[in-house]
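Student: Here's a sequence, model it:
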Amino acid sequence: MPRTAFLPSASFAMVLALGAVGAAERPAAGTSPTFTKDVAPILYNSCVGCHREGEIAPMALVSYQDARPWAKAIKSRVVAREMPPWGADPHYGKFNDDRSLTQQQIDIIAAWVDAGAPKGDDADLPRLPTFATGWSHGEPDAVIEMPIDFEIPAEGEVAVTDFFVQAPFKTDVYVKALEVRPGTAGVVHHAGLYVIDTLPDGATLVNGRVLDANGTIMSRNAVARANGGSATQEIQKLLSFVPGRGYEQYQGDAGQLIKAGSYIDFYMHYQPNGLPRTDRTKLGLYFAKKRGEVAHQIYHSLGVAGPTTYLVEGKEIESGRTPRDARADRADGGEGGTGLPPIPPYVDNWKVVSVHTITEPITMYGLTPHLHLRGKSMTYVLTLPDGRDEVLLSVPKYDFNWQVYYELDTPKRIPAGSKVTVTTLFDNSPKNKYNPAPEKEVYWSEQSWDEMYAPQVRITIDSRDLRKKDVSTTQQPQKQR
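Tutor: Predicted coordinates for the structure are as follows:
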């Protein structure tokens, strides 16, 4: 996956102490901004979480000596609002951890560059933020590792692989926050962490792979079917990891229930980087601190709240499905685009609309558009039972390099009888600078050069109150390693 310069802080939560870095103030009239007084506070708040030694950005922007050679490029990217990456249209929605720059901050950076990028007085330089080492929010209550060290070759295509491990809990556990840490971050394109309650009859777990009675490796989708249900019914998503995003903490009484004896699935997509590598990704869990703190289960798909209708280029796809792309054996409850027709060559505004009917009250906590290289834009619109429309999120210039989770500043109650309409455009034309092959049809699968349609969310179903189950024997376990 291409890396673009000037990455933002992966999350403001990565920064443990920002108190010394104040908000940007406009320089006095007749003076030029300087790095130490005016620009460094902006970079320290929004950029150096990634733009520092040992992080994923291609260069550091901590010191004047770091930033000065990149001054013109910094101006170009921030004026174009390409950096820090924050795709949400500011006219719609209010979100936590909004890392976009204000127009005043952009103007300060532009004026600094136009004035020759002066350094300023060293005494004006704010204290560098303190960053967490290791786990971004302290040591988790439990850490679960992939069951094996996986070898990634220097070159070639690595098939997306499910690695299963049994959770080490003898009682049910309730999770309020969780984090994914790759063992070798540079080769993890993305990862999904899931929970499966039980293995199918006759299946065995061998070196992290689930084998059926005939010894055939089973994907989690195959596991779901063998358990007699659909992916949505049988598979619970915990968290996604992409570079720059791998921690989530749930608002209110939302969280995750991991049942005793269940299995964690590490769904790993590796991308070779020119050198042989080894990875053993970890999942860190932060438990609820008291009984009842987690009362509602988080779901990542609107499909759990009611049926979905799909329209492609204005034509309804019967039952929301067409014959599956044979290459895409997925387990995301219909998300990902499998079942949709392929994207034709050279089209630049190919439209997919999904209409998600809400059949019972839900609470929404956030949204995550997920597309691949041809993804152009995605907009979520809520229509209430009385016909009023509200744009929940609009991402008019989707960037595959940055998979942003937009957490609502306040959870939104959505009544039964509502619908959420997601409109997405794909660009398979030569005008798309990321398009590797505009002359080809594009199918739906996991690799970056294939495409994906996944209007993800974080929701809870109001009626599904976990406190109503018998919890008389449910306790939080001690910290586990």
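Student: Going by C-alpha atoms from here, please, whenever you check contacts or count neighbours.
Tutor: Will do.
Student: Need the nearest residue in space to residue 298, chain neighbours excluded.
Tutor: residue 460 (5.1 Å; CA to CA, 6 or more residues apart in numbering).
Student: okay, now that neighbour: neighbour count?
Tutor: Neighbourhood size, residue 460 [other CA atoms under 10 Å]: 27.
Student: ditto for residue 395
Tutor: Neighbours around residue 395, by other CA under 10 Å: 19.
Student: Could you find the closest non-adjacent residue to it?
Tutor: Using CA to CA, 6+ apart, the closest residue to residue 395 is residue 88 (4.8 Å).
Student: Hmm, the one you found is touching residue 391, no?
Tutor: No: contact between residue 88 and residue 391 fails when scored by CA atoms under 8 Å: they sit 11.2 Å apart.
Student: Tell me which of these two has more neighbours.
Tutor: When neighbours are counted by other CA under 10 Å, residue 88 comes out ahead of the other of residue 88 and residue 391, with 22 against 16.
Student: Next up, identify which helix or strand that one is on.
Tutor: For residue 88, there is no helix or strand it lies in under DSSP states H and E.
Student: All the helices of the stretch 1-150 of the chain, residue numbers only.
Tutor: 40-46, 64-67, 71-79, 103-114 (DSSP state H, counting those that start in this stretch).
Student: Tell me which of those helices sits most buried.
Tutor: Each of those was scored by mean neighbour count; the highest is helix 40-46, a mean of 24, by mean count of other CA atoms under 10 Å.
Student: what sits against residue 456?
Tutor: 300-302, 367-370 (CA atoms under 8 Å, 6 or more residues apart in numbering).
Student: For it, pull up the helix or strand it's in.
Tutor: Per DSSP H and E: strand 454-461 holds residue 456.
Student: and this one, so I can compare the two:
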Amino acid sequence: MSRWLALVPIIALSPLTASAADEPAGEVTFADHIAPLVFQNCTTCHRPTQVAPFTLLNYAETRKHAKTMLRTMEDRYMPPWHPEPGHGEFRDSRRLSDAQIALFAKWVKAGMPEGDPKKIPALPKFPEGWQLGEPDLVVAMDRPFEVPAAGPDIYQNFVIPLNLAEDKWVTAVEFRATAPVVLHHVLYFLDDSGRGRAKLKKDGQPGFPGMGFRPTGSLGGWAVGATPSKLPEGLALPVKKGSDLVLQTHFHLSGKAEKETITVGLYFADKPPKRTLVNIALPPVFGLFSNVDIPPGKAGFKVTDSFTLPVDVDVVGVGAHAHYLGKTMKADATLPDGTQKKLFAINDWDFNWQGQYVYKEFVRLPKGTVIRSEVTWDNSAANPRNPSDPPVRVRWGEGSTDEMGSIGLRVVAADQADTPKLREALQLHLRQTVIRSRLRGDTVDWDKLGVPAPDLWKNPDLFKKDRESPAPEKKDAKAPVSVRDTDGKVQTPLAVGDAKASVLFFTTTDCPIANAYAPEIAAIVNDFRDSNVRFFAVHVDPDLTADAARTHAKEYGLNLPVVIDAKHELVAATGVTRTPEVAVVLPDGTVAYRGRIDDRFPGLGKKKQAAKERDLRNALTALVAGGTVPTPRTEAVGCSLPTLPVR
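Tutor: So this is what the prediction gives:
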């Protein structure tokens, strides 16, 4: 059981700081105001070979995507940063200030002026090769993992032998991917027990699936937007000789099949650290003994815990963990003199954006400080991340549809000599937590966990010792518009003719949500191919070439005519505002349906494992049968339309 408490994660966070921006009195221009903001906070990911779906290297690219960028900024979805302000000051914060967002909004509202091109600052210089220098050890997967184009998110664990002949201390980890577009995060687990190797399957794919692996240690992880950095001076993490590195990897499918072969570089310390990192997990063991048993429909299920420090400590960093139902995370401290200190808070937990956060300065907490944690879960139907529809009872477990939850503070004793006393107090806290759980009558399926119940659990004598959006107004399509397809042929998608309907899928090559729908679009076209319905993929990027559109269609398996609406004439005729968005046009020019394909994406950054409402299929089924569309308007979720260039 103590092995579960050995996780002391670190993670490399992006050095994309967001300094305060005073709103200028005059005109806001790209050259003077927006370029510094974008280059500092966006370009690290939005550049070639990185994870972002499009590049932001100049004025034209920023202008094209500015409206989508503003929406994601205002929603606090991008840049990705989840800790709430006022609950700890963290290194490498990617959170934009309200003033910066207001500045960007003012620029968009003003028409996105460029200003003097000569004043545009140079792009940041990004290091080539290993960003922290040549690693002391480089390891990689022995073969690629094949990622399908469509389906639910995948969690796969790759076991990589380190072949260390002696114990080592790690100061940093650097990560490289061959298909970063499908990677969301990777956790670096250590395993000296052989459990990882025992789980390997002989199905042709490397690794083993799931989230239910219990490591014996951790080296942190990588997430979208992260860049490598070393632990603070004098700190390092232990790796025992003979350990395997287990990469627990989250893949989010992009609509295109990929192959991933991960490479990891490890950096070693020359000698053991001066102070030892200790993890204070509240509650312990990710809530195993905290009666995590969430009724269906319960929106505010809560678990709290507290721990009194037996010695002075410095808090180095903090992280949290829960599964899909997790909602909020909070950790506070009450000092011996009654002073309250806010340590950490996330108000909208998202399993897809797990992070570990390092404080700008170590937070000193004196002996006698009481640290309190609070974790809440939302098992209601209103939670778009709920994997069960309708909601079901959810208990503690290691599976993706089970739940767990905990906040981990990474601390060092102010005096290294006090480290054993701190560890002893944490073991006592775990023991007391187990006793309370046993006395409550909690049940734990030890066979399912694959570990024996501890003596404290088996022997009772030991206890004595111790949303739906309103439908928009109906809009009729204008006169037929002529556009060219990728072969140069003139097409008139709005001229339905003798067909029952014309279906227009509005898309771009660089909108990840639009690309994710490519397999479903292909399936719909196939399913209704014999129903006298016309289908078109409509690209709305004014800069897209026919060759690029043709290549995109081939890569994503789009089996329908592809046209380019360079002047947004089809956009204006149908009233679409997003990609992906679909318009179904009848022979009389009426837009019978406009909106989303289905409800798989309830919001930006929010994805269901499967769609419940298949709006487009329902609309087409009704029209083919001679009926009317049951819901003629829905709200599409995706990227804003690219801004047309000034002609």
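Student: I'd like the helices of the stretch 1-150 of the first structure laid out as TSV, including distance to residue 97 of the first structure.
Tutor: Formatted as TSV, these follow (distance: least, CA to CA, whole Å):
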stretch	distance to residue 97 of the first structure
helix 40-46	10
helix 64-67	24
helix 71-79	18
helix 103-114	17
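Student: quick one: contacts for residue 80 of the second structure?
Tutor: By CA under 8 Å, 6+ apart, the neighbours of residue 80 of the second structure are 94-95, 225, 353.
Student: scratch that, residue 404 of the first structure
Tutor: Residues near residue 404 of the first structure by CA under 8 Å, 6+ apart: 86-87, 245, 368-369.
Student: Need the counterpart of it in the second structure.
Tutor: Alignment note (TM-score structural alignment): residue 404 of the first structure maps to residue 355 of the second structure.
Student: and residue 279 of the second structure, which of the three is it?
Tutor: Following DSSP: H, G, I helix; E, B strand; the rest coil, we place residue 279 of the second structure in the strand state.
Student: Do I have it right that residue 336 of the second structure meets residue 365?
Tutor: No: using CA under 8 Å, residue 336 of the second structure is not in contact with residue 365, being 9.4 Å away.
Student: Show me which of those two is the more surrounded one.
Tutor: residue 365 (23 against 13).
Student: still on that earlier bit, what lines up with the residue nearest to residue 395 of the first structure in the second structure?
Tutor: Using TM-score structural alignment, residue 88 of the first structure pairs with residue 83 in the second structure.
Student: Going along the chain, name the strands of the stretch 301-450 of the second structure.
Tutor: Ranges of strands within the stretch 301-450 of the second structure are 301-308, 313-322, 326-334, 340-346, 356-365, 370-377, 394-395, 405-413, based on DSSP state E, counting those that start in this stretch.
Student: For the shortest one, which outside residues touch it?
Tutor: With contact meaning CA under 8 Å, 6+ apart, strand 394-395 of the second structure is reached by 292-296, 401-403.
Student: can you pick the most crowded of those residues?
Tutor: Most neighbours among the contacts of strand 394-395 of the second structure, by other CA under 10 Å: residue 403, with 24 neighbours.
Student: excluding its backbone neighbours, what's nearest that one?
Tutor: That would be residue 396: by CA to CA, 6+ apart, it lies 4.9 Å from residue 403 of the second structure.
Student: What distance do you get for the one you found to residue 546 of the second structure?
Tutor: 52 Å (CA to CA, to the nearest Å).
Student: Of these two, give the one with the bigger neighbour count.
Tutor: Each of residue 396 of the second structure and residue 546 has its neighbours counted (other CA under 10 Å); residue 396 has more, 21 against 18.
Student: wouldn't that one be in contact with residue 322 here?
Tutor: No: between residue 396 of the second structure and residue 322 there is no contact, the gap being 10.3 Å when judged by CA under 8 Å.
Student: So for those two, which residues contact both of them?
Tutor: With CA under 8 Å, 6+ apart, residue 396 of the second structure and residue 322 have common neighbours 403-404.
Student: Would you map the helices across the stretch 101-250 of the second structure?
Tutor: Using DSSP H, counting those that start in this stretch, helices in the stretch 101-250 of the second structure cover 195-199.
Student: Mind jotting down where the strands sit in it?
Tutor: 137-140, 145-147, 154-161, 168-176, 183-191, 208-209, 217-223, 237-239, 244-251.
Student: with the first structure superposed, average distance for the second one?
Tutor: This points to strand 145-147 of the second structure. Following superposition, strand 145-147 of the second structure is found to deviate from the first structure by 3.7 Å on average (mean CA distance after the TM-score superposition for the first structure).
Student: ok, and for that strand, which residues are buried?
Tutor: 145, 147 (16 or more other CA atoms under 10 Å).
Student: Count the residues that sit near the closest residue in space to residue 90 of the second structure that isn't next to it in sequence.
Tutor: Among residues not flanking residue 90 of the second structure along the chain, residue 359 sits closest, at 4.1 Å (CA to CA, 6+ apart). For residue 359 of the second structure, the count of nearby residues is 17 (other CA under 10 Å).
Student: Please tell me how far residue 359 of the second structure sits from residue 105 of the second structure.
Tutor: As judged by CA to CA, residue 359 of the second structure and residue 105 of the second structure stand 30 Å apart.
Student: do the same with residue 74 of the second structure
Tutor: 9 Å.
Student: for residue 618 of the second structure, same thing?
Tutor: For residue 618 of the second structure, the distance to residue 105 of the second structure - CA to CA - is 37 Å.
Student: In the first structure, what sits opposite residue 99 of the second structure in the alignment?
Tutor: Counting by TM-score structural alignment, the partner of residue 99 of the second structure is residue 104.
Student: could you list every residue that touches that match?
Tutor: Counting by CA under 8 Å, 6+ apart, residue 104 of the first structure has contacts 24, 26.
Student: I figured the match of residue 88 of the first structure hits residue 344, correct?
Tutor: Yes: in this structure residue 83 of the second structure lies within contact range of residue 344 using CA under 8 Å: 6.8 Å.
Student: Determine the longest helix present in the second structure.
Tutor: helix 419-440 (DSSP state H).
Student: Go ahead and name everything in contact with that one.
Tutor: 276, 278, 280, 284, 289-291, 307, 309-311, 412-413, 456-457, 463.
Student: can you pull the contacts of the closest residue to residue 380 of the first structure other than its chain neighbours?
Tutor: Closest residue in space to residue 380 of the first structure, ignoring its immediate chain neighbours: residue 422 at 4.5 Å, by CA to CA, 6+ apart. With contacts defined as CA under 8 Å, 6+ apart, the neighbours of residue 422 of the first structure are 353-355, 378-381, 455.
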